[in-house]
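>>> Sequence and predicted structure are below.
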Amino acid sequence: MATVKVGSNLSLQIGKDCHQHGVVTEEIDGLIKVYKDGHVERPQIVPCVTSALAPELGVTSWDIVVDKFTNIWARFYVPNKCHGKLPLLVYFHGGGFCVGSAAWSCYHDFLARLAAKASCIIMSVNYRLAPENPLPAAYDDGIKALMWLKQQALSVGADNRWTTQCNFSNMFLAGDSAGANIAFNIIARLDSFNAGQAAAAMKPLTLKGIILIQPFFGGETRTNSEKYLVQSPRSTLSLAASDTYWRLALPSGTNRDHPWCNPLAKGSVNLEDLMTFPIMVCISEMDILKNRNLEFVDSLGRADKRVEHFVHKGVGHGFQILSKSQLSQTRALEMMSQIKRFISGI
């Protein structure tokens, strides 16, 4: 099983010859700049770190290549002390499909602490980014990661020490922002089969639930929180940034009512036929996506889905990874406890 070292060589770099690329067609200040000739710059706004962790966390982490041809890799987190086999949480990072990495320091810290708190093994998937790889590339990578996991489960007892600690029949999909969108759309793809076919295709993996943290959805019609919620200048997601991410990520010629963006739009997935397992949705009170996320939860409820949601007061989009305020840290601990209860209660 191949491993991969992640460090400065995989960091998001600024091109030294950026002045040579001409007209900028899309830009989110400090995060991404796209030129007319197709060149893309991503400033290293968040440092990329290796898998090393402080010993006192009680978690071991390492990186593994999932698919060398598309450069998909994953970072694993395994608690050092465990009683019996542990649940498996497959996690997708956020970043509007266009930025972000499983090696970002903020995700490394958050997921290491979550693995320790929730007593679970976490596989953090590093998928391909738009606009170089527009959707559905990220969804394809998510499915490929699950198929890779299936092969690991079938080869338990070989040279994979972590697989002996993993309960592959107790698996959850999770993600924040665009990562939550990826988790949801992976389920939509799996459910395009009938339930029996999907379950058979996944064996011996058994999906028990899905955790969506501030899911990144959109739509042509603005919600009240998108129109009127006053954002801090330091907010991690503005309406303008959201629109830019969707223009870069969606297929050419589509708009924000595309089913991948708006699961409630006409022609999108039928929620009544989707997801027979429990769903957890985390919503931030100061997030422009608040109303859209609440509408999504209400629609799941009307479709008789087993859904529970939490509204984290006084914090905004991505607070659990990008804000160092005392309130954000308190809310992040609350979120981890809620995730732990969701995983252990199924």
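All right, it came through fine. Numbering: from 1, shown residues only.
>>> When you work out contacts or count neighbours from here on, use the C-alpha atoms and nothing else.
Fine.
>>> Would you map the helices across the stretch 201-346 of the chain?
In the stretch 201-346 of the chain, the segments counted as helices under DSSP state H, counting those that start in this stretch are 224-228, 239-249, 290-302, 319-322, 326-344.
>>> I121 is nearest to which of these?
Closest of the helices of the stretch 201-346 of the chain to I121 is helix 326-344, at 11.5 Å (criterion: CA to CA).
>>> what helices or strands is the closest one leaning on?
The elements that helix 326-344 packs onto, with contact taken as 3 or more CA pairs under 8 Å, 6 or more residues apart in numbering; DSSP states H and E, are helix 105-118, helix 319-322.
>>> alright, now check it against this:
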Amino acid sequence: MAETDNEIAHEFVFFRVYKDGRIVLFYPTAKKIPPSDDPITGVQSKDVVVSTEPPVSVRIFLPKIIDRTRKLPVLLYMHGGGFCMQSAFSRRYHNYVSSLIAEANIIAVSVEYGLFPDRPIPACYDDSWAALQWVASHVYGNGSDPWLNEFSDFRRVFIGGDSAGGNITHTLLVRVAKLGLPGVNIVGAILVHPYFAGTQDDKMWMYMCPENGGLSDPRMKPAAEDLAKLACERMVLFAAEKDYLFNAGKSYAEELKKSGWCGKVEFVENLEEDHCFHLSNTKSGKALELLQQIVSFIKQN
């Protein structure tokens, strides 16, 4: 191998780029597990191909149904992973979303969106938008999925995610505000340790998004006019004290309050905790507390 083949062009938190164009991810690809039924909680799950172009799939979770006449809220969930890692089908996210809906008694649609480098940004945004539109296609009970047709209450839709998924959640709320989503009422948004501009990750995000608008790109640095029109009634945003994304999350919440948005935002600090701690140790007291805070947010009248 020529010496120049090992020359580094860029070094980021999650990957390295060599001058010959090679990209090496620092973390292993998430192992995917199949959907399954939980005999203890009664939660069922299945995978559905939403679109072949772009290639988008989702994992749908259905809680134990006691009253078949009762419609349930719907949560569209976007996983984290720095736009280049993890999966809706990984054990980490399968187990977490399953636990969440068992507690909240809702339907969840967890999105398998495209990841860098195979599919650079904006694939993650476009794929998640395609998944949301697919969910909305069931509003009149004649969509392609029987679970969504029979059990979904489209007057009570939530959108949420952690880390990169929190950032994607913001972009979806902006798109709905601009383009509309007939028949769907987005009640709430859940942002857990979201990524926004103002950190060491900014240059990495711009590299992953070749057609970017620089440091002021509104997908990375939310615009005041977008914040003022976010398409949800309320939001809860979590920020971990030891997370280097803490200030970005706090700034987002503050700017949202000042924007003139007519909704209500709740900012929750996870003291003495680091980024996405609730996923690495789901049984810890603070992780369980965060889960219950999300459940309470969903169940608010």
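Right, received. Where do you want to start? Because the structure is a prediction, the values reported are computed rather than measured.
>>> if we can go back for a sec, will you turn the helices and strands packed on helix 326-344 of structure 1 into JSON lines that also has mean neighbour count?
Putting those into JSON lines (neighbours: other CA atoms under 10 Å) gives the following:
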{"stretch": "helix 105-118", "mean neighbour count": "21"}
{"stretch": "helix 319-322", "mean neighbour count": "21"}
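>>> Make a markdown table out of those and add distance to P136 of structure 1.
Conversion of those to a markdown table gives the following (distance: least, CA to CA, whole Å):
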| stretch | distance to P136 of structure 1 |
| --- | --- |
| helix 105-118 | 23 |
| helix 319-322 | 25 |
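>>> list the contacts for F319 of structure 1?
328, 332 (CA atoms under 8 Å, 6 or more residues apart in numbering).
>>> aligned partner of it in structure 2?
F319 of structure 1 is assigned F277 in structure 2 as its aligned equivalent, the criterion being TM-score structural alignment.
>>> mind checking how far that match is from K286 of structure 2?
Taking CA to CA, to the nearest Å as the measure, F277 of structure 2 falls 9 Å from K286 of structure 2.
>>> cool, F154 of structure 2 as well?
For F154 of structure 2, the distance to K286 of structure 2 (CA to CA) stands at 31 Å.
>>> who has more neighbours, those two?
F154 (22 against 17; other CA atoms under 10 Å).
>>> what's the matching range in structure 2 for the strand ranked longest in structure 1?
Across structure 1, the strand with the greatest residue count (assigned by DSSP state E) is strand 166-176. Counterpart in structure 2 of strand 166-176 of structure 1, with TM-score structural alignment as the criterion, is residues 152-162.
>>> One more: stretch 61-72 of structure 1?
Mapped onto structure 2 with TM-score structural alignment as the criterion, stretch 61-72 of structure 1 occupies residues 45-56.
>>> Identify the residues contacting that stretch?
For stretch 45-56 of structure 2, using CA under 8 Å, 6+ apart, the contacting residues are 35-37, 57-62, 111-114, 127, 130-131, 134.
>>> go again using 6 Å as the cut-off
Stretch 45-56 of structure 2 is touched from outside by 35-36, 57-61, 127, with contacts defined as CA atoms under 6 Å, 6 or more residues apart in numbering.
>>> re the thing from before, could you save the helices of the stretch 201-346 of structure 1 as a markdown table and add columns showing distance to F172 of structure 1?
Listed next are the helices of the stretch 201-346 of structure 1 as a markdown table, based on distance: least, CA to CA, whole Å:
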| stretch | distance to F172 of structure 1 |
| --- | --- |
| helix 224-228 | 29 |
| helix 239-249 | 25 |
| helix 290-302 | 18 |
| helix 319-322 | 19 |
| helix 326-344 | 8 |
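>>> Looking at those, which is nearest to G95 of structure 1?
Comparing these under CA to CA, the one sitting nearest is helix 239-249, at 8.6 Å.
>>> ok now that closest one, how far from the chain's centre?
Averaging C-alpha coordinates over helix 239-249 of structure 1 and over its chain gives two centres that are 17 Å apart (CA atoms, centre = their mean, to the nearest Å).
>>> Next, the buried residues of that helix.
By neighbour count, with 16 or more other CA atoms under 10 Å as the criterion, the buried positions of helix 239-249 of structure 1 are 241-249.
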